[in-house]
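Asker: everything below, folded, please.
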Amino acid sequence: MQRFPVSSFRFGCLGGLGASAVKFSSRYNKDVRPKIAIPEPAWEKPEYNARALPQYEEAVRAAGGEPVVVPLGAAPAEIAKIASQCAGVLLPGSSADVDPEKYGQRRDPKSAAADRQRDNVDELLIQDAYNLRKPLLGICYGMQILNVWRTGTLRQHLATPVNHEAGRAVLRAHNAVIPSDSVLGAIVAPAVLDMTGPSLGPGQETSEGHDAVEEPETLTIPVNSSHHQAADVVGDGLRAVATSPDDGVIEAVEGTQPEHFVLGVQWHPERTYKEEPASRALFAAVVAAAKHWKK
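Answerer: Have a look, this model is predicted:
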């Protein structure tokens, strides 16, 4: 199995996927469209699925991938067959909450009901992704189930000054602060610097005689927000790589193994991929990782 060169996700490294994710995807998507497995967001909620699922599919296609929807009523053997045909996994949002029994807590009265069919599919796809080192992107609920599967815990209800339940109508609910030396930081850095301009180191000059660009320690991006839960204890083999600056809520996690692309974000980039370069970069990165993946 070929390992994905996550070490190439370096800030400012034009040869790595972090700085050229969108460019990389558009260059190769005419030749190879890797299949990305996406579970249906919710069990027996056709209206929710009809509204939410197309956004994930469109974002994956725009990044050069081919979405493959996994029905929540599928038998394990069918799920395994679908997974075997896919080179990556995208875990979408959901109207449910992860069953707190999975992480050893009693249910908070404000927690929504669990979706066991969705969890069954998610857990099989996560297991497959970890067994075969397939790239994995979790979004909102998808990040939460990933964290719990890795033995992490969740905050069952957020009571903070930040409106994390702003909803679909608010495209920029609050900011997320990301360390530049993270995989996530490398992915979004080009979009952030395009918006804000470079940071210049005093007294430093480039070979052309201009001030050199100094890597900032953190990057800040605006994010939307439609959740009332978040990661608390971060799971094994994951690390927190984005927080809300006003309340410290964890907004993203990523895998700690450099050969395996694993990323979870609490916001919904599928809602803003047409408008936000940072959102497009997330989908481009997972599709690019899937293009590198081989059994």
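Asker: for the rest of this, base every contact and every neighbour count on C-alpha atoms.
Answerer: OK.
Asker: which residue ranges of this structure form helices?
Answerer: Ranges of helices within the chain are 17-28, 46-62, 76-84, 116-132, 141-149, 183-196, 277-292, based on DSSP state H.
Asker: to compare against the first, here's another:
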Amino acid sequence: MKSPRIAIPEPTSADPEYNQRAWPQYAHAVEASGGIAVKVPLSSSPAEVARLAASCEGVLLPGSPADVNPQKYGEEPVSNCAAADPAREAVDELLLQDASNLRKPLLGICYGFQSLNVWRGGALVQDLQTPVNHRPGRTVREAHTVQIGEGSRLRALLHSGPELTVNSSHHQAVKTVGDGLIPAAVSAKDGVIEAAEGKGEEFILGIQWHPERFFDEDEASHRLFQAFIHAAAGWELRPIRESLAE
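Answerer: Have a look, this model is predicted:
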């Protein structure tokens, strides 16, 4: 089986230093798991994004220092809401549409999870205020525990028990899940949604923590990326007639 190509957009259009630090971590986790990381520049034209997406068997939406424009879920930004990144949002939407149309495996991480959720009609908490510190930063490996839903795909692919200790670098979170998504994990102490997955057979997963950051040291991160790459390796372009008939 050939190595699947995974489309990964640049995290942000406003901070090249962030991209240089963060994007290679996602690429490393994908390639160490048997995939091929394909960078999607945020300066790409829609036609170029479509061309890159068509060459890939899966989509990974990474984190970002930006926040999704709250007007997309019917709210005005609060004072602590970070600036939106229209270029990143435009690329995400094209990749999400491609993955949805063709049922490609999709993994959203942190901002990428929030982007997926909003694209599917969900809403976000714009600024978390809970007893749990959800943003201790990228150097903290163990920030808090999450409870993983019994019977969830996430729990099955992690081969884990009901709890997992995760890192954390976010100040926003899913408030209402989007169409076709179901919660798969919540923060143990405050109930914040930490993961959601698709209802169908396709691999659709969004998580709030960053498995790419400690990929080389963490077994759960290995299993998550391996499951994603395995799903992408098994993806096949289905006849349009078959998809329309369902």
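Asker: what's the TM-score for these two chains?
Answerer: The TM-score (TM-score structural alignment, normalised by the length of the second structure) is 0.95; 237 aligned residues with a CA RMSD of 0.8 Å.
Asker: hmm, back to that, among the helices of the first structure, which is nearest residue 229 of the first structure?
Answerer: Residue 229 of the first structure sits nearest to helix 141-149 of all the helices of the first structure, at 8.2 Å, using CA to CA.
Asker: what's that closest one packed up against?
Answerer: Using 3 or more CA pairs under 8 Å, 6 or more residues apart in numbering; DSSP states H and E as the contact test, the elements touching helix 141-149 of the first structure are strand 88-91, helix 116-132, strand 136-139, strand 230-231, strand 262-265.
Asker: which other helices and strands contact the second one?
Answerer: In other words, helix 116-132 of the first structure. Checking 3+ CA pairs under 8 Å, 6+ apart, helix 116-132 of the first structure ends up next to strand 35-39, helix 76-84, strand 88-91, helix 141-149.
Asker: centre of the chain versus it, how much separation?
Answerer: Relative to its chain's centre, helix 116-132 of the first structure lies at 16 Å (CA atoms, centre = their mean, to the nearest Å).
Asker: residue range for it in the second structure?
Answerer: Aligning helix 116-132 of the first structure against the second structure (TM-score structural alignment) gives residues 86-102.
Asker: got it, and the first one?
Answerer: When the second structure is aligned by TM-score structural alignment, the counterpart of strand 88-91 of the first structure is residues 58-61.
Asker: about what we covered before: which outside residues touch the match of helix 116-132 of the first structure?
Answerer: The contact list for stretch 86-102 of the second structure (CA atoms under 8 Å, 6 or more residues apart in numbering) reads 9-13, 42-43, 46, 49-50, 53-54, 58-59, 61, 68, 104-106, 115-116, 119, 237-238.
Asker: go through the helices of the first structure and name the closest to residue 247 of the first structure.
Answerer: Judged by CA to CA, the one of the helices of the first structure that comes nearest to residue 247 of the first structure is helix 141-149, at 18.3 Å.
Asker: with the second structure superposed, average distance for that closest one?
Answerer: Compared with the second structure after the fit, helix 141-149 of the first structure shows a mean deviation of 0.2 Å (mean CA distance after the TM-score superposition for the first structure).
Asker: re earlier: including distance to residue 264 of the first structure, could the helices of the first structure go into CSV?
Answerer: Listed next are those as CSV, based on distance: least, CA to CA, whole Å:
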stretch, distance to residue 264 of the first structure
helix 17-28, 16
helix 46-62, 14
helix 76-84, 19
helix 116-132, 12
helix 141-149, 4
helix 183-196, 9
helix 277-292, 10
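Asker: make TSV from these and add distance to residue 270 of the first structure and mean neighbour count to it.
Answerer: What follows is the helices of the first structure, written out as TSV (distance: least, CA to CA, whole Å; neighbours: other CA atoms under 10 Å):
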stretch	distance to residue 270 of the first structure	mean neighbour count
helix 17-28	15	22
helix 46-62	5	17
helix 76-84	22	15
helix 116-132	18	19
helix 141-149	13	26
helix 183-196	15	21
helix 277-292	7	26
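Asker: out of those, nearest to residue 243 of the first structure?
Answerer: helix 183-196 (12.1 Å).
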